[in-house]
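*Asks:* Provided below are the primary sequence and the corresponding predicted coordinates.
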Amino acid sequence: MMKNNNTHNIPFYQVDAFTAEPFGGNPAGVCPLKEWLSDDTLQAIARENNLSETAFFVPTDDGYHLRWCTPAVEVDLCGHATLAASWVLFNKLGYSGKTIRFQTRSGELSVSRHGDEYCMDFPAQKAQAIDIPAGLLEALGITHGVVGVWKAADLIVLVDDKTMIDGLSPDFNALNVFDTRGVIVTAADDKFDFVSRWFGPQVGVNEDPVTGSAHTFLAPFWAERLGKNTLSAQQGGARKGTLRCVVRDDGRVELYGAARMMIEGTFSL
């Protein structure tokens, strides 16, 4: 068989974010690029990975340009894939600085290394209380215990019993009709400050184990309710991850988490 001399090899890493343990947290794909491929190619790679997000980045004069794709769409912000991309830069690609600066659809994001943890500096979002959308609770399978619903990038459903979180089993077809990136159900907890689960069939991800971007509004939401600016959080169902959130008074949120690599390979295009 003749060798295809036009093969384009792209490094690939799969990194579990917001965990130090194998098979925990939220897996993200990471593809370092020398220059941008076409949008269709980026989306095809993300679809091939079939992970909730794949991060792509190219070097710039003062950092990196970073983009994220689910298997279905490109998104404006993704925390766990940003953490995964940073882990690759620090641990596989020899980045020697303390802080990495990314230019993204959500503006400049920075990630710094703190021992075994990584700190992501993201813009905070404020959630607004709304009336409960018709059919939302039925789609989530929630019959009682709802404190209220808020809207930010996602819909936030606050429930009064943490034990409801693990038992959630949404109807994803019914959930897909709501005009939102995703739906997150959250509750106060006795081990962590709050726990949650995130569902996003609208963007091709039925459930995301740990959604860093959601904590840009969940952390301020819970900081106001609990009267504290440093919070511990756990997200996920069968697969869980943890993070520490610091709500600053300058309109930004620091998200701290660990990460570990699970797979290293090459895409041959």
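*Replies:* Yes, it's here.

*Asks:* only C-alpha atoms from now on, for both contacts and neighbour counts.
*Replies:* Noted.

*Asks:* buried residues in stretch 52-71?
*Replies:* Within stretch 52-71, the residues scored as buried using 16 or more other C-alpha atoms under 10 Å are 52-58, 63-71.

*Asks:* from those residues, which single one is nearest residue 84?
*Replies:* residue 55 (8.0 Å; C-alpha to C-alpha).

*Asks:* give me the contacts around the helix or strand where that closest one lies.
*Replies:* Here residue 55, judged by DSSP states H and E, is contained in strand 54-60. With contacts defined as C-alpha atoms under 8 Å, 6 or more residues apart in numbering, strand 54-60 is touched by 28-36, 42, 46, 64-70, 81-82, 84-85.

*Asks:* mind checking how far the most centrally placed residue in the chain is from residue 17?
*Replies:* Nearest to the mean C-alpha position of the chain, by C-alpha atoms, centre = their mean, lies residue 211 at 3.3 Å. Distance from residue 211 to residue 17, counting by C-alpha to C-alpha, to the nearest Å: 10 Å.

*Asks:* what of residue 170?
*Replies:* 24 Å.

*Asks:* cool, residue 28 as well?
*Replies:* Residue 28 is 7 Å from residue 17, by C-alpha to C-alpha.

*Asks:* looking at these two, which has the bigger crowd around it?
*Replies:* residue 17 (33 against 29; other C-alpha atoms under 10 Å).

*Asks:* next up, the contacts around the more buried one.
*Replies:* Residue 17 neighbours (C-alpha under 8 Å, 6+ apart): 24-28, 80-81, 83-84, 241, 257-260.

*Asks:* kindly reformat these as TSV containing secondary structure and distance to residue 108.
*Replies:* What follows is these, written out as TSV (DSSP: H, G, I helix; E, B strand; the rest coil; distance: C-alpha to C-alpha, whole Å):
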residue	secondary structure	distance to residue 108
24	coil	28
25	coil	25
26	strand	23
27	strand	23
28	strand	20
80	helix	16
81	helix	15
83	helix	14
84	helix	17
241	strand	25
257	strand	19
258	coil	21
259	strand	22
260	strand	24
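
*Asks:* in addition, the following structure is provided for comparison:
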Amino acid sequence: MSQNIRIAFLQIDAFTDQAFRGNPAAVCPLDAWLPDAVLLAIARENNLSETAFFVPAEDADEADFHLRWFTPEVEVDLCGHATLAAGHAILSNLHGKAKAVRFGSQAGILTVTRDGDRLSLDLPARRAGDAAVPSGLYQAMGAAPLALWGGGRDYLLLYESQADIARLKPDFVALKALGRHGFIATAPGDDCDFVSRCFFPGYGIDEDPVTGSAHCVSAPFWADRLGNSTLFARQISARGGDLWIHVTKDRVHMSGHCVEVIAGEMSVPESV
């Protein structure tokens, strides 16, 4: 029987200045990587859209920490809200006087920087392009969009109004059957530049409350459409969240607040 080890655990609500809103992420600092099966088991135990794990980087010239993200079902290649939460954990607790922290990740170097009372996150832009409509997608979404594009692992679906986005009632079983993709529903906002809701049932997340990585696709799209590189976006899930965004040629800089709601330790086996 493997011996249990104790690891620090934080739960942080990202892209909100209020507890119990935004997107909750679990953050677990590690001294060294645990086996992938253990990391996935921890993420399943947390049962949040993502759990972020980080370890000190061996080469401090490249990054301060290496970062990985797990849903309750799989490891993902990019996660915005859990990166923001990990940055908050480090800048508020581990490196309280530092102005920024650099993460090495599957998506390259990601930097979280202090931005007044918010944190700013630097992510790669993933511009939407032409894509074929998967058979059954519009039926699974519950309403046909005005148009559809592809952006990396995600599909971007444009609707006419914020009310159209709010009314969506997707069939998550049908969406999951379409494969491991994200489905970003977006429209002009009533009191912001654009709104969205995001669905990832293929990754074990029916509706994600606030999705930083989805804005790597939607923000460049809206920047081009509106002719403005500086945007204010809202994700109108039940929990909701706000993002202040600046789009450059290759990057999307998004800032938001974070609120720490749980701090403690987990007792986990070294193998499962």
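*Replies:* It's in. Being a predicted model, the structure only gives us computed values, none of them experimental.

*Asks:* ok so, going back, what's the overlap in contacts for residue 211 and residue 17 of structure 1?
*Replies:* Shared contacts of residue 211 of structure 1 and residue 17, counting by C-alpha under 8 Å, 6+ apart, come down to 26, 80.

*Asks:* show me what contacts whichever residue in structure 2 pairs up with residue 9 of structure 1?
*Replies:* Residue correspondence to structure 2 (TM-score structural alignment): residue 9 of structure 1 is matched to residue 6. Contacts for residue 6 of structure 2 (C-alpha under 8 Å, 6+ apart) come out as 265, 266, 267, 268.

*Asks:* could you list every residue that touches residue 101 of structure 2?
*Replies:* 63, 64, 87, 90, 91, 111, 112, 113 are the contacts of residue 101 of structure 2 under C-alpha under 8 Å, 6+ apart.

*Asks:* try residue 173 of structure 2
*Replies:* residue 201.

*Asks:* double-check that it belongs to a strand.
*Replies:* No. Under the criterion used here (DSSP: H, G, I helix; E, B strand; the rest coil), residue 173 of structure 2 is helix, not part of a strand.

*Asks:* quick check: it vs residue 119 of structure 2, distance?
*Replies:* Taken as C-alpha to C-alpha, the span from residue 173 of structure 2 to residue 119 of structure 2 is 35 Å.

*Asks:* need the contact list for the residue nearest to the centre of structure 1.
*Replies:* Counted by C-alpha under 8 Å, 6+ apart, residue 211 of structure 1 has contacts 26, 78, 79, 80, 198, 235.

*Asks:* just checking, the fourth one touches residue 19?
*Replies:* No. Counting by C-alpha atoms under 8 Å, no contact exists between residue 80 of structure 1 and residue 19, whose distance comes to 10.4 Å.

*Asks:* need the residues touching each of the two.
*Replies:* What both residue 80 of structure 1 and residue 19 touch, as defined by C-alpha under 8 Å, 6+ apart, is the set residue 26.

*Asks:* out of these two, which sits in the busier spot?
*Replies:* residue 80 (32 against 22).

*Asks:* for structure 2, just list every one of the helices.
*Replies:* Assigned by DSSP state H, the helices in structure 2 fall at 36-46, 80-89, 137-141, 162-167, 172-177, 215-226.

*Asks:* okay, those helices in JSON lines with distance to residue 186 of structure 2 next?
*Replies:* Listed next are these as JSON lines, based on distance: least, C-alpha to C-alpha, whole Å:
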{"stretch": "helix 36-46", "distance to residue 186 of structure 2": "28"}
{"stretch": "helix 80-89", "distance to residue 186 of structure 2": "18"}
{"stretch": "helix 137-141", "distance to residue 186 of structure 2": "12"}
{"stretch": "helix 162-167", "distance to residue 186 of structure 2": "7"}
{"stretch": "helix 172-177", "distance to residue 186 of structure 2": "17"}
{"stretch": "helix 215-226", "distance to residue 186 of structure 2": "8"}
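
*Asks:* and among those helices, the most buried is which?
*Replies:* helix 80-89 (a mean of 28; mean count of other C-alpha atoms under 10 Å).

*Asks:* mean per-residue distance, that one versus structure 1.
*Replies:* Average distance, helix 80-89 of structure 2 versus aligned residues of structure 1 after superposition (mean C-alpha distance after the TM-score superposition for structure 1): 0.4 Å.

*Asks:* contacts only, for residue 40 of structure 2.
*Replies:* So residue 40 of structure 2 contacts 70, 71, 72, 73, 74, 75 (C-alpha under 8 Å, 6+ apart).

*Asks:* what's the most distant pair in those residues?
*Replies:* 72 and 75 (8.6 Å).

*Asks:* can you put the contacts of residue 211 of structure 1 in a markdown table and add distance to residue 216 of structure 1?
*Replies:* Below are those laid out as a markdown table (distance: C-alpha to C-alpha, whole Å):
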| residue | distance to residue 216 of structure 1 |
| --- | --- |
| 26 | 17 |
| 78 | 10 |
| 79 | 9 |
| 80 | 12 |
| 198 | 14 |
| 235 | 14 |
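
*Asks:* so which two of those are the farthest from each other?
*Replies:* 78 and 235 (14.8 Å).
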